[in-house]
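Peer 1: Pasted the sequence and its predicted model underneath.
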Amino acid sequence: MSVDPLPVIARGLILDSEFTSCRGTVMDANPDMPEEMAGRIVEEALKFVAACAANPATGLAPSRIVDEGWHALILHTAMYAELCDRLGSFVHHFPGYDPTNYDPPIIDRTRDLITALGYSPDPELWGPPSDETLVSVAAQCQHAPDCTIVIIPKPKPKG
């Protein structure tokens, strides 16, 4: 299966109505969060999922803030499955329950692969988990270094 080229804006990976719903999920989990911030978080999560799907053998991880958006995407199960299918690999979530767990080289690698796809990572949302001066999130997991995301791609059909 060939994967269509990625849109220039990660938000274009899903329908506007799906984006709005995911943004609402982030806001529901974080009642004091402004809508604009919740949208930024969902957009970064879309970039993260795209990078994971495009680099299935590479251990990647979201920042704690971006993980909040990833959780919102995953909760929309049908949309998330369709998104991953369009991207070519299902990106599984392996929770890391230590919110202080942070490995800068993994985050740097993730941001570099997001950039390689043509997206611009939002630097404010890819910081260490202790940096809650920008935004505090409900997600209590941090995915590095013991639980980086490695995707096993679907076998290609014969023929």
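Peer 2: Now that the structure is in, tell me what you want to look at.
Peer 1: From now on I want contacts and neighbour counts done on CA atoms only, so please keep to that.
Peer 2: Fine.
Peer 1: what helix or strand does Glu82 sit in?
Peer 2: helix 77-87 (DSSP states H and E).
Peer 1: for that helix, which positions count as buried?
Peer 2: Buried positions in helix 77-87, judged by neighbour count with 16 or more other Cα atoms under 10 Å: Tyr80, Ala81, Leu83, Cys84, Asp85, Arg86, Leu87.
Peer 1: Repeat that for stretch 137-147.
Peer 2: Val137, Ala139, Gln140, Cys141, Gln142, His143, Ala144, Pro145, Cys147.
Peer 1: Next step: the residues you listed restricted to strands.
Peer 2: Among the buried residues of stretch 137-147, DSSP state E puts none in strands.
Peer 1: Which parts of this structure are helices?
Peer 2: Using DSSP state H, the helices found in the chain span residues 16-29, 35-54, 64-75, 77-87, 104-116.
Peer 1: so which of these comes closest to Ile9?
Peer 2: helix 35-54 (8.5 Å; Cα to Cα).
Peer 1: Pull the contacting residues for the residue nearest the centre of the chain.
Peer 2: By Cα atoms, centre = their mean, the chain has its centre lying nearest to Ala45, at 2.7 Å. Shown in contact with Ala45 (Cα atoms under 8 Å, 6 or more residues apart in numbering): Pro62, Val66, Asp67, Gly69, Trp70, Leu73.
Peer 1: Can you flag the buried ones in those residues?
Peer 2: Pro62, Val66, Asp67, Gly69, Trp70, Leu73.
Peer 1: Is it correct that the fourth one is in contact with Glu44?
Peer 2: Yes: applying Cα atoms under 8 Å, one finds Gly69 in contact with Glu44, separated by 7.4 Å.
Peer 1: Quick one: end-to-end distance for stretch 134-141.
Peer 2: For stretch 134-141, the separation between the terminal residues is 18 Å (Cα to Cα, to the nearest Å).
Peer 1: and the comparison structure, right after this:
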Amino acid sequence: MGKSARSLLTQEQFDAVCSTVQTDNPDVSEDDAAVIVAEALAFVATCALFPTARLVPSRVVDAGWHALILHTQTYAELCARLGAFVHHRPEEPDPTRYDQDVIDRTTALVEEAGYSVDLDLWGPPDGDLVSVAAQCQHSEPRERPIIIQPKPKKG
């Protein structure tokens, strides 16, 4: 069992982000929203830990990331604690860009970062077990869709 990504936020912050997932995706249960947000938190923490890796979220995990980003103060504070601001660069959905090898590499690094991975949330865009409204996808173009900006050193 890995570290708890839920512990990266206070309970109040976590609940607020889960609520946003449910507002954006009315068919998602409270339990599923919590799993999605936890997986998104683990993904963001992994991106901050491995800033040169080319990491890509699944469509479902991306929905949790979208909800997290909408809570700008919470997201900025989280990134500051993680030591790097993880920028989001969306792309229009295109199932032909889906690459299972990239997803496998991402989930392996999430596990290397110490988090458990819920593989049910990391499937192809057309095979999502949890239906989400996020209309965005990430792939590995020449310009990385996820850019890590390290926290400036003081003094």
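Peer 2: Perfect, I can see it now. Given the structure is predicted, the values throughout are model-derived calculations rather than measurements.
Peer 1: Quick TM-score on the pair, please.
Peer 2: Aligned and superposed, the two chains score 0.92 in TM-score terms (TM-score structural alignment, normalised by the length of the second structure); 151 aligned residues with a Cα RMSD of 1.5 Å.
Peer 1: separation between Arg109 of the first structure and Leu46 of the first structure?
Peer 2: Taking Cα to Cα, one finds Arg109 of the first structure at 16 Å from Leu46 of the first structure.
Peer 1: sorry, that was for Ile14 of the first structure
Peer 2: With Cα to Cα as the criterion, Ile14 of the first structure and Leu46 of the first structure are 9 Å apart.
Peer 1: I'd like the buried residues of stretch 137-147 of the first structure as a markdown table, with distance to Pro95 of the first structure appended.
Peer 2: Listed next are these as a markdown table, based on distance: Cα to Cα, whole Å:
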| residue | distance to Pro95 of the first structure |
| --- | --- |
| Val137 | 15 |
| Ala139 | 10 |
| Gln140 | 9 |
| Cys141 | 6 |
| Gln142 | 8 |
| His143 | 7 |
| Ala144 | 10 |
| Pro145 | 12 |
| Cys147 | 7 |
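Peer 1: now, among those, which is nearest to His92 of the first structure?
Peer 2: Cys147 (11.3 Å).
Peer 1: circling back: generate JSON lines for the buried ones among the contacts of Ala45 of the first structure, with distance to Thr115 of the first structure as supplementary columns.
Peer 2: Converted to JSON lines, these look like this (distance: Cα to Cα, whole Å):
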{"residue": "Pro62", "distance to Thr115 of the first structure": "14"}
{"residue": "Val66", "distance to Thr115 of the first structure": "15"}
{"residue": "Asp67", "distance to Thr115 of the first structure": "18"}
{"residue": "Gly69", "distance to Thr115 of the first structure": "18"}
{"residue": "Trp70", "distance to Thr115 of the first structure": "18"}
{"residue": "Leu73", "distance to Thr115 of the first structure": "21"}
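Peer 1: re earlier: can I get the helices of the first structure in TSV with distance to Pro157 of the first structure?
Peer 2: Formatted as TSV, those follow (distance: least, Cα to Cα, whole Å):
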stretch	distance to Pro157 of the first structure
helix 16-29	30
helix 35-54	18
helix 64-75	26
helix 77-87	14
helix 104-116	27
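Peer 1: ok, average deviation of the helix holding Glu82 of the first structure from the second structure?
Peer 2: Once fitted to the second structure, helix 77-87 of the first structure is off its aligned match by 0.2 Å on average (mean Cα distance after the TM-score superposition for the first structure).
Peer 1: quick check: that helix aligns to which part of the second structure?
Peer 2: Mapped onto the second structure using TM-score structural alignment, helix 77-87 of the first structure covers residues 72-82.
Peer 1: Work out the gap between that stretch and the centre of the chain.
Peer 2: Its chain's C-alpha centre lies 14 Å from the corresponding centre of stretch 72-82 of the second structure when counted by Cα atoms, centre = their mean, to the nearest Å.
Peer 1: Tell me which of Ile14 and Leu46 of the first structure has more neighbours.
Peer 2: Leu46 (26 against 16; other Cα atoms under 10 Å).
Peer 1: how close does the alignment partner in the second structure of that one get to Asp94 of the second structure?
Peer 2: In the second structure, Leu46 of the first structure lines up with Leu41, judged by TM-score structural alignment. Distance of Leu41 of the second structure to Asp94 of the second structure, given as Cα to Cα: 24 Å.
Peer 1: now Tyr115 of the second structure
Peer 2: With Cα to Cα as the criterion, Tyr115 of the second structure and Asp94 of the second structure are 28 Å apart.
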